[in-house]
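In: A structural model of the following input is requested.
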Amino acid sequence: MTVSPAPTRPTAPGFALLGTVQIVLISGITVVSVALPAIQDELRIGGGDLALVSTAYGLAFSGLLLLGGRLADLYGRRRVFMLGLGLFGISSAAAALAPGLTPLLAARFAQGVGAALAAPSAMALLSVLFPDPHRRARATAVWGGLAGIGATGGMLLSGVFAEWASWRWAFGVPVIATAVAIVAAPRLLPADRPVRRARVDILGATLVTAGLSTLSYGLVESSSGPLVGGAALLLAFIVVESRMAAPLVPPAFFAAPRRAVALAAIVLGSAGMATSFFFLSIHLQRVRGLSPLLTSAAFLPYGAVLIGTGAAAGWLLGRFGVRIVLTTGLVTASAGLALVGRFDGALVAGVLVLPLGIGLTFAGATVAAVADVPDEQAGLAGGVVNTAMEIGPSLGLAVLVSLATSQAGDMTSGHGFALGVAAVASILMAPIAALLPRTSRQETPLDKRHPTRRRTS
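Out: Presented below is the predicted three-dimensional model:
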């Protein structure tokens, strides 16, 4: 006699809600990219201040992600998720209405704070929505590709509003999306209790937030002072955490080689994606003479491939396993970077191959990074993965733009050289990923775990 399982809450609507929020949060990084000249003209600000408009969101976002993830573990994932969404929505409205530079910078920074609370909480809620580890692994694989979709979507929105309306309308989309999400979340997301009560590691949180923010600022501005200061703060954070009874980030969290390689792959993938966006945007407007709108439209195929790869990621993971998906992604991303770096007739092929590789890399690496994480550290894991996703663009732009400008010759050849270096880094990571030991059931293809498994209604 077969006992029917108890009815459960439908997971598809909840996952759709969380995924949409993740896309909107990531799009906040790039949503002003194409519109920066319009912002500069309207607010009459200089180039340095304009750079702060672009980076204020990312500095707060990347610096506070670890704390946001830990708060989700300690005080409830849905609760922190909705708190972060509320702050993100309110600050998005403030950015749209900002009368000058200072209010706009404050709003952008507050957006980043809200995103740092919501993003790791959203990822941690996957374990509540999908208690079955196999379904959770497939959902996590799809989740890994959402960052690329969000970054591409932000570029598209930026170009559309810069061309046809006002840059201020670009902040209206997050306001609407967060309002809908806050209303729907109590109905679609299961309430979870805090995993365990503990005191927040205030000293560790302060050190890592200040260290990551300072380091990111130094990378963006190519300034040695913030770089040294950020590195010193992070070193102090490591020393403090090793002596704390309840650290913000337990040192053992990074002990698994699989997790370290997965996080490195996420950094490489996000660095390659952000740098290719940056170089392509410049090339299409300055060399090919495209308008902001057409420049944004040129990324439509990129976004379409990311969406298709994300939709297939769960099936690919179940069919081939994490190692093959991750290794294939790194190799394909390397080929895409090399093709884009040619800036000739191969550019079209590169714009299609690169997002395929990036999508597979993010899918495989995200699953590998969170595999075997204890439930009480799910929020922390989400914070760490998102931190790697945010550090990558700052690191990639700082290193690769410097390499590009150091080369003799025209701008295009320098950009091509820098993307070639990124392609080499990606291909060198591929054999390391291929040789990782398989230590988790989530990393084994489903077909090998259940050779006779069949779909049931």
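
In: C-alpha only now, for contacts and for neighbours.
Out: Noted.

In: residue 335 is in contact with residue 347, correct?
Out: No - under the criterion of CA atoms under 8 Å, residue 347 lies out of contact with residue 335, with a separation of 11.6 Å.

In: one more to line up against the first:
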Amino acid sequence: MTTTSVAATPTTRAAVPAPAPTRTDGILAIILVGYFMVILDNSIVITGLPHLQAELGMSAAGLAWVQDAYLLAFGGLLLLGARAGDVLGRRRMFAVGLALFTLASVAVGLAPTGGTVVAARALQGVGAAVLAPSTLALLTASFPEGPERTRATAAYGAVAGIGASVGLVVGGLLADLVSWRAGFLVNLPVGVVMLVAGMKVLPETPRTPGRFDVAGALLATLGPAALVYGFVRAGTAGWADGGTLAALGLGAALLAALVAVERRAAQPVLPLGLFASRERVGAYAARLLFIGAMMGFFLFTSQYLQDERGFSALAAGVAYFPMTAVNFVVALAVPRLQRRASGPALLVAGLVLAVGGMAWLGAVDAGTSYAVGIALPMALIGAGQGLAFGPLTASGIAGVDRSQAGAASGVVNSVHQLGGALGMSLVLALTGTYAAAMTAGALLLLAALAAAVTLVLPAARRDARS
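Out: Presented below is the predicted three-dimensional model:
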């Protein structure tokens, strides 16, 4: 906490009032809690999915949509949400996003049917797409360059790192002791308190005149959604099914339309110039594939541990600890490792470890022990994730002009969310058993490794020599 000091003059020696604290700690706390809610709800449902399925009678494809609906709305509308903050004010959009996210959370918690859960999760994603970019922009506006900004961004990064893991444990705990619904209903009191505090404490940012590329944002959402529907349908109806082919064709057509619209847009939500760099394209592709494999890993591992191994929802959440702990330790070591090796080299090393861990899980059978056959490969995956994520993010914004820094960061985050939805639905469509799902995940990671080796690494080496 920073303070302002007042010095007494030598002649008066008057008592000096105690320094008045600034509101920066309160601002940071509100920003972090808001962001934590978004990250937490990415994973809090995963360990509770078997309970949700049993209560509402949902199919495996329906369960995938519980997560996909959130990720698609979040990732597809994220860039539009960021632009809304620029044009309308970040504090205002923080409040709008938080209110929408909170109300949608209540709708999920009270949902009487699986379809209602999916619809409410999509609404949650819309709220997250408005809320998440506002939190980072408010942090940047509230903390000047220097030690204060460093402290704030470190805390923000820590929330991103631990939020998903905490969600797995908290989701399992609440599902076992109360209900899977409790993980969403708890957002109501937290959201109300944060909304009131935010309107009192958070500063408003200047508004920037601009246009909303609504057509681009809708196409960026509907295109991946059609592909996800095609993948999910293929898992039940087959790849030759007319509905499957129609959905996949529609998804491809919508993405082609997105490119055409963005070429003509005055202020595109997705600047196509960002794809002129081989390093950035490789980073986007590797991130999409990596996150897709990881979302499939989380979903299938949670179900496998509970359905096949008899773990409780809480125990399934705790079972991820080897991965979480190793991930945290390795991520902290990345800045020191980059003194000896480049970021892209660490990215490649991380992906190699992740491929090995996921392939190892693909050999799981009924006689495999948790300690050797599950915990150890999880630790490998955690080490790979810890090595890869920082360099992957850096390559995703490498060489970007300052005027497009916000758009580049938005693309990285959108790819992150959309990759989770696409990858998870593809793994679901291609597999029937846990071992097969992990093998499919290993193939996605292998493709991510190929993108890193052929695009990211050579481009970074060329830039280093020039």
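
In: about what we covered before: looking at residue 347 and residue 335 of the first structure, which is more packed in?
Out: For residue 347 of the first structure versus residue 335, neighbours defined as other CA atoms under 10 Å are more numerous around residue 335 (22 against 18).

In: verify the stated contact: that one with residue 353.
Out: Yes - A contact is recorded between residue 335 of the first structure and residue 353 when judged using CA under 8 Å, the distance being 7.2 Å.

In: what helices and strands are in contact with the host helix or strand of residue 215 of the first structure?
Out: Residue 215 of the first structure belongs to helix 202-221 when assigned by DSSP states H and E. Under the contact criterion of 3 or more CA pairs under 8 Å, 6 or more residues apart in numbering; DSSP states H and E, the helices and strands touching helix 202-221 of the first structure comprise helix 47-75, helix 224-241, helix 378-406.

In: superposed on the first structure, what's the mean shift for stretch 66-83 of the second structure?
Out: For stretch 66-83 of the second structure, the mean distance to aligned residues of the first structure following superposition is 2.3 Å (mean CA distance after the TM-score superposition for the first structure).

In: for that stretch, list every residue counted as buried.
Out: 66-83 (16 or more other CA atoms under 10 Å).

In: same question for stretch 232-251 of the first structure.
Out: Taking 16+ other CA under 10 Å as the basis for neighbour counts, the residues of stretch 232-251 of the first structure that come out buried are 233-234, 237-238, 240-241, 247-250.

In: end-to-end on it?
Out: From its first residue to its last, stretch 232-251 of the first structure covers 18 Å (CA to CA, to the nearest Å).

In: so where is it in the second structure?
Out: Aligned using TM-score structural alignment, stretch 232-251 of the first structure spans residues 253-272 in the second structure.

In: ok so, going back, any idea how far the helix holding residue 215 of the first structure is from the chain center?
Out: Chain-centre distance of helix 202-221 of the first structure: 18 Å, with CA atoms, centre = their mean, to the nearest Å.

In: what about the helix or strand that contains residue 150 of the second structure, distance to the chain center?
Out: With elements taken from DSSP H and E, the one containing residue 150 of the second structure is helix 147-177. Averaged C-alpha coordinates place helix 147-177 of the second structure at 12 Å from its chain's average position (CA atoms, centre = their mean).

In: and it against the first structure, how far off on average?
Out: Compared with the first structure after fitting, helix 147-177 of the second structure deviates on average by 4.8 Å (mean CA distance after the TM-score superposition for the first structure).
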